[in-house]
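Asker: Here is a sequence with its predicted model. Questions after.
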Amino acid sequence: MTDERELDDGLAAFDQLGREMAETNRLLRAVRTDQATRNQQEHTLSAEMQTALKQATGASQKALQASQTEIRSNLLWTGFTSLLIALAGCGAGYYLGHQSGWEQGHAEGYQKARNQEAAANWANTPSGQRAYGLDRRGSLDLLALCQGNGWTTERQKGGTVCFPNADARGNVTGWYLP
């Protein structure tokens, strides 16, 4: 806020100097119109005018340099602050994304491990052992997919039922027992 006020004060002073310079130029033009008066006044006001002109020129140059320095300084700080904010945002985004991904992956892995643990527990039951035996003998897919010769499927009571029927030759296909 102070920097902006100083910049505004410097710009106001620069504007004031511009107005003073315009007024000085107007006065100089008025002095030129009357040659005789000018020659007479030149001797008396010459020293004062030159001093005032030097002071006004020096002040305007100082004000211009101060405003340019202030603008550069403000732009530098603005750019630096923007860079820091962008870096902080990237870091926070990476951290939050990494944490979220880590937690989700951990939860999914835990769920899969629980499912595999339940499957392993079932595989150790007598039913699981019998299913494993059917699979080893090649009969589990035949039984589960109803693919024996002459077997047919029918929709009953909202489900599909497999019926082993005799084929055209009167043969009925079965499956190997474990």
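Answerer: Done, it's in. Numbering: from 1, shown residues only.

Asker: Going by C-alpha atoms from here, please, whenever you check contacts or count neighbours.
Answerer: Noted.

Asker: helices and strands around the longest helix belonging to the chain, which ones?
Answerer: Longest helix in the chain by number of residues, with DSSP state H as the criterion: helix 35-123. Where contact means 3 or more Cα pairs under 8 Å, 6 or more residues apart in numbering; DSSP states H and E, helix 35-123 is packed against helix 2-33, helix 126-136.

Asker: Of all those helices, which one is nearest residue 77?
Answerer: helix 2-33 (11.7 Å; Cα to Cα).

Asker: here comes the other one, which I'd like you to weigh against the first:
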Amino acid sequence: MTEERELDDGLAAFDQLGREMAETNRLLRAVRSDQATRNQQEQALSDEMKAALKQATGASQEALQASQTEIRSSLLWTGLMAFLIVLVAFAGGYFFGQRSGWDTGHADGYQKARNQEAAASWANTPSGQRAYGLDQLGSLDMLALCKGDGWTMERQKGRTVCFPKLDAKGNLSGWYIP
């Protein structure tokens, strides 16, 4: 009986081994099925991540282009504003400078006209008429510059004085009176 028992034990062990192999095969198929599902899920996630990465890259490129465009636009507006400020400053400087120059020229011209009016007014006086007569005869420069024959200039009391003197021949020269 021991042989039969051993045989029964061996057959029972073989049966047990068959069941365990069947269970192992079932578990292996389940693992393979789960692994295939996981691979499909991983592939789907990988595809989603690739799409998200592509979308993020595209968005970052668009943002970069937009920022570069914004920078160019900002620089253009800044340059344009600076040019306009310089232009306004130049126009203001020209306007105020021209106006100041006009006012100064007008004041100088008015002063010269007043001086000439005064000179013209003096020229119409008897003294002015006599001075004009002396000038016409050529005696005014001779008198004013002390250039007559034998005339000399001397300093007295801090001022220059013109004296007629006799020349070497004993002659005294003078000027013509109008």
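Answerer: It's in. Treat the numbers as computed from the prediction; the structure is a model and nothing was measured.

Asker: ok, back up a step: which one of the helices and strands packed on helix 35-123 of the first structure lies closest to residue 167 of the first structure?
Answerer: Closest to residue 167 of the first structure of these, according to Cα to Cα: helix 126-136, at 23.3 Å.

Asker: How far off centre is that closest one?
Answerer: Centroid displacement of helix 126-136 of the first structure relative to its chain, using Cα atoms, centre = their mean, to the nearest Å, is 54 Å.

Asker: contact partners of that helix?
Answerer: For helix 126-136 of the first structure, contacts defined as Cα atoms under 8 Å, 6 or more residues apart in numbering pick out 122, 123, 140, 141, 176, 177, 178.

Asker: In that helix, which residues are buried?
Answerer: Residues of helix 126-136 of the first structure classed as buried: 130, 131, 132, 133, 134, 135 (neighbour count, 16 or more other Cα atoms under 10 Å).

Asker: Would you mind measuring from the fifth one to residue 42 of the first structure?
Answerer: Look at residue 134 of the first structure and residue 42 of the first structure: by Cα to Cα, to the nearest Å, they are 125 Å apart.

Asker: The fourth one too?
Answerer: Distance, residue 133 of the first structure to residue 42 of the first structure, using Cα to Cα: 125 Å.

Asker: Kindly report the same for the second one.
Answerer: Here residue 131 of the first structure is placed at a distance of 122 Å from residue 42 of the first structure (Cα to Cα).

Asker: who's in contact with the residue of the first structure positioned farthest from its centre?
Answerer: Using Cα atoms, centre = their mean, the residue of the first structure lying farthest from its centre is residue 36. It sits 74.7 Å away. If you count contacts by Cα under 8 Å, 6+ apart, residue 36 of the first structure has none.

Asker: Columns distance to residue 46 of the first structure on top of the helices and strands packed on helix 35-123 of the first structure, output as CSV?
Answerer: What follows is those, written out as CSV (distance: least, Cα to Cα, whole Å):
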stretch, distance to residue 46 of the first structure
helix 2-33, 12
helix 126-136, 117
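
Asker: Among the contacts of helix 126-136 of the first structure, which pair sits farthest apart?
Answerer: The widest separation within these (Cα to Cα) is 22.0 Å, between 122 and 176.

Asker: By neighbour count, which bits of stretch 142-153 of the first structure are buried? Give me those.
Answerer: Residues of stretch 142-153 of the first structure classed as buried by neighbour count (16+ other Cα under 10 Å): 142, 143, 146, 148, 149, 150, 151.

Asker: can those go into JSON lines with extra columns for secondary structure and distance to residue 48 of the first structure?
Answerer: As requested, those are exported to JSON lines (DSSP: H, G, I helix; E, B strand; the rest coil; distance: Cα to Cα, whole Å):
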{"residue": "142", "secondary structure": "helix", "distance to residue 48 of the first structure": "118"}
{"residue": "143", "secondary structure": "helix", "distance to residue 48 of the first structure": "119"}
{"residue": "146", "secondary structure": "coil", "distance to residue 48 of the first structure": "118"}
{"residue": "148", "secondary structure": "coil", "distance to residue 48 of the first structure": "122"}
{"residue": "149", "secondary structure": "coil", "distance to residue 48 of the first structure": "125"}
{"residue": "150", "secondary structure": "coil", "distance to residue 48 of the first structure": "126"}
{"residue": "151", "secondary structure": "strand", "distance to residue 48 of the first structure": "123"}
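
Asker: Please consider this matter closed, and thank you.
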